[in-house]
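**Student:** Turn this into a model:
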Amino acid sequence: MKRCPWSEGFKEYRQYHDEEWGVPLRDSRMLFELLMLEGAQAGLSWATILKKRDNYRLAFDNFDPVKIASYKEEDQARLMNNEGIVRNSLKISGVVKGSNSYLALQALGIRFEDFVWQFVGNKPIQNFWRKLDEVPTRTFESDNMSCALKKVGFTFVGSTICYAFMQASGMVNDHLINCPWHQIVSSTDSHLVANCN
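**Tutor:** Here you go, the predicted structure:
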């Protein structure tokens, strides 16, 4: 089986590629978790975060925004002492800020799912890359998403992080065309792009 080359290396990576990466994700809480984990990855490899994902879920109350938004200084101090996650104070406080931003959108009647999917017109973008070096690290759509997320208070949401988030959540299909999962997750639907003004 010829998977995307980045997924080879260890069993959990291959499983993540085969079962999650690029599959359209339409659950607000799970999208929030994924974005927070992508932010935790900044400066590190996704393999590092994937290996710690269960620890993150335990440490951050399964990424429940209501619970995280109520964290006090002692909670953040507790997380800084947790060896099972990346102990970076800015990244930890970024999850708390992200939770507050998530709830602020919710209070306006905006589901997080709808907020992030608007940047691809609510339909996955189908790409047809042959080699890894053809795959971009940011796009017009990820630039717009980054801009909008920052405006509502999220941190660690630069365009490169947003594009990785879009790839992982199936907003774009960046499986290489010789990978069998390209066809599995593909769709012929067109897309529209929402501008960040």
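**Student:** rest of the way, CA atoms for contacts and neighbours
**Tutor:** Will do.
**Student:** what helix or strand is the residue located most distally from the centre of the chain on?
**Tutor:** Distance to the chain centre peaks in the chain at residue 74, reaching 26.9 Å (criterion: C-alpha atoms, centre = their mean). Secondary structure assignment for residue 74, by DSSP states H and E: helix 73-80.
**Student:** outside of the next helix or strand after that helix, which residues touch it?
**Tutor:** Going down the chain from helix 73-80, the next helix or strand is helix 89-107, by DSSP H and E. Applying C-alpha atoms under 8 Å, 6 or more residues apart in numbering, the external contacts of helix 89-107 come out as 32, 36, 39-40, 65-66, 68-69, 71, 76, 79-80, 111-112, 152-156.
**Student:** Which ones among these lie within helices?
**Tutor:** 32, 36, 39, 40, 65, 66, 68, 69, 76, 79, 80, 112 (DSSP state H).
**Student:** And this one, please, so the two structures can be compared:
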Amino acid sequence: MSQITTTCPWVTNDPLYQQYHNKVWGRPVYDDRELFAKLCLDGQQAGLSWLTILKRQANYEELFFDFNPQEIALMTQDDVERLLLDTRIIRNRAKINSIIGNAKAYLAYSQNGANSFSQLLWSFVGGQPVINHFNVMAEVPAQTPESQAMSKALKKLGFNFVGPTICYAFMQAVGMVNDHLTSCPCYLESSAKK
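**Tutor:** Modelled structure (predicted):
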């Protein structure tokens, strides 16, 4: 178990959730494929708690080829039907199809010779983490103009399950914004890593 005393009140006493909060959430991620995987997983969260997805993350990684977009893009509707029967993931046709569609959108974007996927996503925060100074959860927004712009751009590229609220949760998780409360020990750790 982690040695950090969790002060962000959204974290339960579940050890997996505490580990995620203390070691993953809010730490900057710049790797294209890690960002792609996280975006897909955040889309699976729609209407559910993050802990529900976190507990199934390894299953998603196994069933979706470690989030290799080249392999995911080759999946067929037969694969979707098979996955709809697999109790190890969220069995929602639209969400499963979104991972496949997002892989195709990711590949199309990657092959057009533009900036990397990471550069695209990080451009919405000017390429560096935004360090917020929230003292209570009521101050933390569900979405921002930046997450709205990211959502619009991703949808234009063909991505699904990337609404502005999902995009903001994604931005928080991959350290584009530091939304640890100022009283949380992770706040200073995340703020120091630029």
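**Student:** Got a TM-score for the pair?
**Tutor:** The TM-score (TM-score structural alignment, normalised by the length of structure 2) is 0.95; 189 aligned residues with a C-alpha RMSD of 1.2 Å.
**Student:** which residue in structure 2 lines up with the residue farthest from the centre of structure 1?
**Tutor:** Counting by TM-score structural alignment, residue 74 of structure 1 lines up with residue 78 in structure 2.
**Student:** Now do the contacts for the aligned partner of residue 182 of structure 1 in structure 2.
**Tutor:** The alignment partner of residue 182 of structure 1 in structure 2, by TM-score structural alignment, is residue 187. By C-alpha under 8 Å, 6+ apart, the contact list for residue 187 of structure 2 reads 178, 179, 180, 181.
**Student:** I'd like to know how many residues surround residue 109 of structure 1.
**Tutor:** For residue 109 of structure 1, the count of nearby residues is 9 (other C-alpha atoms under 10 Å).
**Student:** likewise residue 193 of structure 2?
**Tutor:** 10.
**Student:** Also residue 139 of structure 2?
**Tutor:** Residue 139 of structure 2 has 12 neighbours, counted by other C-alpha under 10 Å.
**Student:** mind listing what it touches?
**Tutor:** Contacts of residue 139 of structure 2 by C-alpha under 8 Å, 6+ apart: none found.
**Student:** how close does whatever residue of structure 1 lines up with residue 155 of structure 2 get to residue 9 of structure 1?
**Tutor:** Matched across to structure 1, residue 155 of structure 2 falls on residue 150, judged by TM-score structural alignment. To residue 9 of structure 1, residue 150 of structure 1 is 34 Å away according to C-alpha to C-alpha, to the nearest Å.
**Student:** what does residue 132 of structure 1 give?
**Tutor:** From residue 132 of structure 1 to residue 9 of structure 1 the distance is 16 Å (C-alpha to C-alpha).
**Student:** Give me the more crowded residue out of the two.
**Tutor:** Taking other C-alpha under 10 Å, residue 132 of structure 1 and residue 9 do not tie; residue 132 has more neighbours (13 against 10).
**Student:** Quick check: the aligned residue for that one in structure 2?
**Tutor:** Here residue 132 of structure 1 is matched to residue 137 in structure 2, going by TM-score structural alignment.
**Student:** just checking, that match touches residue 179?
**Tutor:** No - between residue 137 of structure 2 and residue 179 there is no contact under C-alpha atoms under 8 Å: 9.2 Å.
**Student:** Give me the number of neighbouring residues for the counterpart of residue 105 of structure 2 in structure 1.
**Tutor:** Using TM-score structural alignment, the partner of residue 105 of structure 2 in structure 1 is residue 101. Neighbourhood size, residue 101 of structure 1 [other C-alpha under 10 Å]: 22.
**Student:** buried sites along stretch 6-24 of structure 1?
**Tutor:** Neighbour counts using 16 or more other C-alpha atoms under 10 Å place 7, 13, 14, 17, 18, 21, 22, 23, 24 of stretch 6-24 of structure 1 among the buried residues.
**Student:** whoops, I mixed them up, stretch 57-75 of structure 2
**Tutor:** Residues of stretch 57-75 of structure 2 classed as buried: 57, 59, 60, 63, 64, 66, 67, 69, 72, 73, 75 (neighbour count, 16+ other C-alpha under 10 Å).
**Student:** Kindly report the same for stretch 107-119 of structure 1.
**Tutor:** Here stretch 107-119 of structure 1 shows 111, 112, 113, 115, 116, 117, 118, 119 as buried, counting by 16+ other C-alpha under 10 Å.
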